[in-house]
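> sequence first, then the predicted structure:
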Amino acid sequence: MKIDELKKALTDLAGDAAAEIIVEDAPMAEYTSFRAGGKARLMVSPRDAEQLKDMLRVLSESGCRYMIFGNGSNILVKDSGYDGVMVRIGKGLDNIRREGENLICGSGALMSAVARAALEESLTGFEFASGIPGSIGGAVFMNAGAYGGELRDILAGARLISKDGKNERYVTGRELDMGYRHTILHETGDVVVEAELKLRKGDQKEIKEEMSQLMKRRNSKQPVNFPSAGSFFKRPEGYFAGKLIQDAGLKGLVVGGAQVSELHSGFIINKGGATASDILQLAEIIQARVYDESGVRLEMEVRIIG
C-alpha cells in the first residue's frame, strides 16, 4: 500500500478528528525528550483502544513500517527521519482508576500522573518510580526502574493488543519475563494498553515525603534542566556506566550541541541545537573510549529509530 493510500485509510478510521490524530512529516524533535531528530512520514495518535486496534490492523496489512511510542522519553529518531508511521500512545489512553489497592493505568498515562494518583489514594509502592519520565506503557515495555525498584516489583499484569491489532489478552507481570530494561514485548511487538499496578495502603504523609525526597535526590544528581533521554547506556553487569564514562575522562565532552553531562556522566544532554547525529557521534566516542580504557562494551538503552 502506498503512503497516500495508507493515509486515506487511517483518515477514514480517525473520522472528524483526523486533523488532530494524523500528522504528516511529523517533526519528531517535538515529540521526544531529546528535542532532536528528524521527521516521521506519518504520525498517528489513536484516542482509544478500539481505534488503536483498527489502526494496527490497517498498518499491519499495508506493508509499511510502523512503530509504537509514548512520551518519547527513551527514543531518538535519526536526522534522516523515519520512512514509516509512528503510532503515539497518549491522550485518550491515559485514564487511571483504582480497583481495591490496585491502580489500573492506561498505557499513555504519564508516570508523574500515576504517582499523583497513588498519592491521592494513599497507596504506597510506586514511590521509586514517581520521578521517572515517560508513560506507564513505555515503563512496562522497558521494565523501567530507579532507586532499587523496578516495574516488575509492582506490576500485577497488563492488557496487550497484538502488533497486528487482531488479538487482545491479559498477561501477568511474570508472563512478561521482565529483566533488566527488557521484556518479551521487545520480541513480540505486542502493545500495552493498560497496566495493573499492585500497590498497598499506606500513610499519605509518608508517601508524599518519600516522593519528595526522591525527587530532590534526582534533581540534585541528574541534569533535569536539559533535554535528554535519561541514562543513555544500560548498566553493565558489575559496573556503573556513568563511572566508566567519567573514569575514561569524558565528563563534559562536547560534540556539536550534545554533551556528556557534567552533573552525571551517564547522561548525554542537548545543550542547545543538538542534532541526532551529534548525539550518536558522541555516543560512539563514549563506547570506543570506555572499551579502550576498561574493556567494557556499553550498550545503548535509548532506542535509535530510522
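Great, that's in hand. Residues are numbered from 1 along each chain as shown.
> hey, let's count contacts and neighbours off CA atoms from now on
OK.
> all strands for the stretch 201-306 of the chain, in order.
228-231, 254-255, 258-260, 267-270, 303-305 (DSSP state E, counting those that start in this stretch).
> kindly reformat the ones you listed as CSV containing mean neighbour count and distance to residue 84.
Below are the strands of the stretch 201-306 of the chain laid out as CSV (neighbours: other CA atoms under 10 Å; distance: least, CA to CA, whole Å):
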stretch, mean neighbour count, distance to residue 84
strand 228-231, 23, 22
strand 254-255, 18, 29
strand 258-260, 26, 26
strand 267-270, 28, 25
strand 303-305, 14, 10
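> pasting the second one now:
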Amino acid sequence: MEQLARKLREANVGKVLEQELLARHTTMKIGGPADIMVIPSSIEGVHKTLEIVKEQKVKWTAIGRGSNLLVSDKGIEGVVIKLGEGLDHLNVEETKVRVGAGYSLVKLATLLSRQGLSGLEFAGGIPGSVGGAVYMNAGAHKSDMSEIITRALVMLEDGTVEWLTNEELAFSYRTSVLQKQRPGIVLEAELELQKGDRDEVFAVIQKNKDYRRDTQPWNHPCAGSIFRNPLPSFAGNLVEKAGLKGYQIGGAKISEMHGNFIVNTGTATAEDVLCLIRHIKQVIQEQYGIEMHTEVEIIGR
C-alpha cells in the first residue's frame, strides 16, 4: 500500500492519506481506517486515481459527505475516494444548474432559493453531497432528485466517463442504476429548476430545515434514515408502535425523537448499530409481518 500511496502522490491526484479513520468522515462518527484515502483535487484527479488503482488491481470505494453510511469497525480495504473539495464547482445560468458531486446539497438548496429558483426545496436540511444525492435519489417532502436532474456525468468502473440522462439513471425510490446495474462515481450533475418568488422559495427551505431540526436528532451523530419506508407504512411509525424508541445496544440507541434514526451516544461501534438493526428487523417482522430493508449503506470489511 505504501508503494500505491507514493504512486498516487506522484500523480498529483489530490490529498492522499494512509490509515485514515473513516469515523472522521461519516456523520455517524463510526468507522475503522481506510488503507488509503484520496481526496481528489479535480475530475482529472478522480480519473487518474481510478486508473492507478485499477492498474494495481486494488479495490476502491467512493464516498461523499458520509451522511448515509455505516462503515465497518475494521475499516475499508483498498482505496477510498472521497469527493469533496475539488469537485464542488457550481455554475448557474437562468434555470440550469451545473454542480460538482462534492457540493453540499443543503448549501446548494439554500443558495438557489436565495436566487428565487424552485425545485430543490425538499433538500432543505439533507446533509449529503450532490453526488450522493444522485446516487441514492435522495428525497423528502414528496419530491426527490429524479424530479429535477436532467443528466449526470458519471465515471464508470472501467474508467470511461459518460453523461447519463435522467431516463438512463433509472431512478426509483431511494435508488438509481448506479447502485447495482452500472456502478460508477457521480462527478457532476445538471439540474433544471423553475423561477419562483424568492421569498416564498426561501420560506419553504427554512420550513423544511426547521421540520428536520424539530423532528430528527441531527444534534447527535447519526446517519439519517436507517430503513427505507415499507410503503404504505412508514419505518419510523412501525418502530414507534413496536415500542422500540429508546432501545439501546452498546453505544447505539434508537432515537427518542424519531424511530427511523439510530444515534451514536458516544461509544457506538458499527457492530452495535448492526445488532440494533437486526433486532428492529426481527421485532417488526414478528409483530407486523413486514420485512424491513436498510436505506443506510453498509460498507467495509
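Here it is on my side, so go on. Please read all numbers here as calculations on a predicted model, not as lab measurements.
> ok, back up a step: I'd like the strands of the stretch 201-306 of structure 1 as JSON lines, with distance to residue 133 of structure 1 appended.
Converted to JSON lines, the strands of the stretch 201-306 of structure 1 look like this (distance: least, CA to CA, whole Å):
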{"stretch": "strand 228-231", "distance to residue 133 of structure 1": "8"}
{"stretch": "strand 254-255", "distance to residue 133 of structure 1": "24"}
{"stretch": "strand 258-260", "distance to residue 133 of structure 1": "19"}
{"stretch": "strand 267-270", "distance to residue 133 of structure 1": "14"}
{"stretch": "strand 303-305", "distance to residue 133 of structure 1": "15"}
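> closest to residue 202 of structure 1 out of those strands?
Closest of the strands of the stretch 201-306 of structure 1 to residue 202 of structure 1 is strand 228-231, at 29.3 Å (criterion: CA to CA).
> hang on, the earlier thing: the strands of the stretch 201-306 of structure 1: which one's closest to residue 183 of structure 1?
Here strand 303-305 is closest among the strands of the stretch 201-306 of structure 1 (CA to CA), at 14.3 Å.
> where in structure 2 is the aligned partner of the closest one, by residue range?
Mapped onto structure 2 using TM-score structural alignment, strand 303-305 of structure 1 covers residues 297-299.
> pull up the gap between residue 209 of structure 1 and residue 259 of structure 1, please.
33 Å (CA to CA, to the nearest Å).
> kindly report the same for residue 168 of structure 1.
42 Å.
> hey, where'd the strands end up in the stretch 1-150 of structure 1?
Going by DSSP E, counting those that start in this stretch, the stretch 1-150 of structure 1 shows strands at 22-27, 39-44, 66-69, 75-77, 82-88, 96-99, 102-106, 123-124, 145-146, 149-150.
> how about these in CSV, adding mean neighbour count and distance to residue 188 of structure 1?
CSV is the format used below for those (neighbours: other CA under 10 Å; distance: least, CA to CA, whole Å):
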stretch, mean neighbour count, distance to residue 188 of structure 1
strand 22-27, 18, 26
strand 39-44, 22, 21
strand 66-69, 19, 12
strand 75-77, 25, 19
strand 82-88, 21, 16
strand 96-99, 14, 26
strand 102-106, 24, 20
strand 123-124, 22, 31
strand 145-146, 16, 22
strand 149-150, 18, 21
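> turn those into JSON lines, columns for distance to residue 192 of structure 1.
Formatted as JSON lines, the strands of the stretch 1-150 of structure 1 follow (distance: least, CA to CA, whole Å):
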{"stretch": "strand 22-27", "distance to residue 192 of structure 1": "21"}
{"stretch": "strand 39-44", "distance to residue 192 of structure 1": "16"}
{"stretch": "strand 66-69", "distance to residue 192 of structure 1": "10"}
{"stretch": "strand 75-77", "distance to residue 192 of structure 1": "17"}
{"stretch": "strand 82-88", "distance to residue 192 of structure 1": "12"}
{"stretch": "strand 96-99", "distance to residue 192 of structure 1": "14"}
{"stretch": "strand 102-106", "distance to residue 192 of structure 1": "8"}
{"stretch": "strand 123-124", "distance to residue 192 of structure 1": "23"}
{"stretch": "strand 145-146", "distance to residue 192 of structure 1": "18"}
{"stretch": "strand 149-150", "distance to residue 192 of structure 1": "17"}
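> residue 232 of structure 1 contacts residue 302, doesn't it?
Yes: at 5.6 Å, residue 232 of structure 1 and residue 302 qualify as touching, with contact defined as CA atoms under 8 Å.
> more neighbours, those two?
Neighbour count, other CA atoms under 10 Å: between residue 232 of structure 1 and residue 302, residue 232 has more, with 24 against 16.
> so what corresponds to the more buried one in structure 2?
In structure 2, residue 232 of structure 1 lands on residue 226 (TM-score structural alignment).
> map residue 215 of structure 2 onto structure 1.
By TM-score structural alignment, residue 215 of structure 2 lines up with residue 221.
> how many neighbours does its match have?
10.
> residues contacting it?
Each residue near residue 221 of structure 1 by CA atoms under 8 Å, 6 or more residues apart in numbering is listed here: 263, 264.
> against residue 269 of structure 1, how distant is it?
Taking CA to CA, one finds residue 221 of structure 1 at 14 Å from residue 269 of structure 1.
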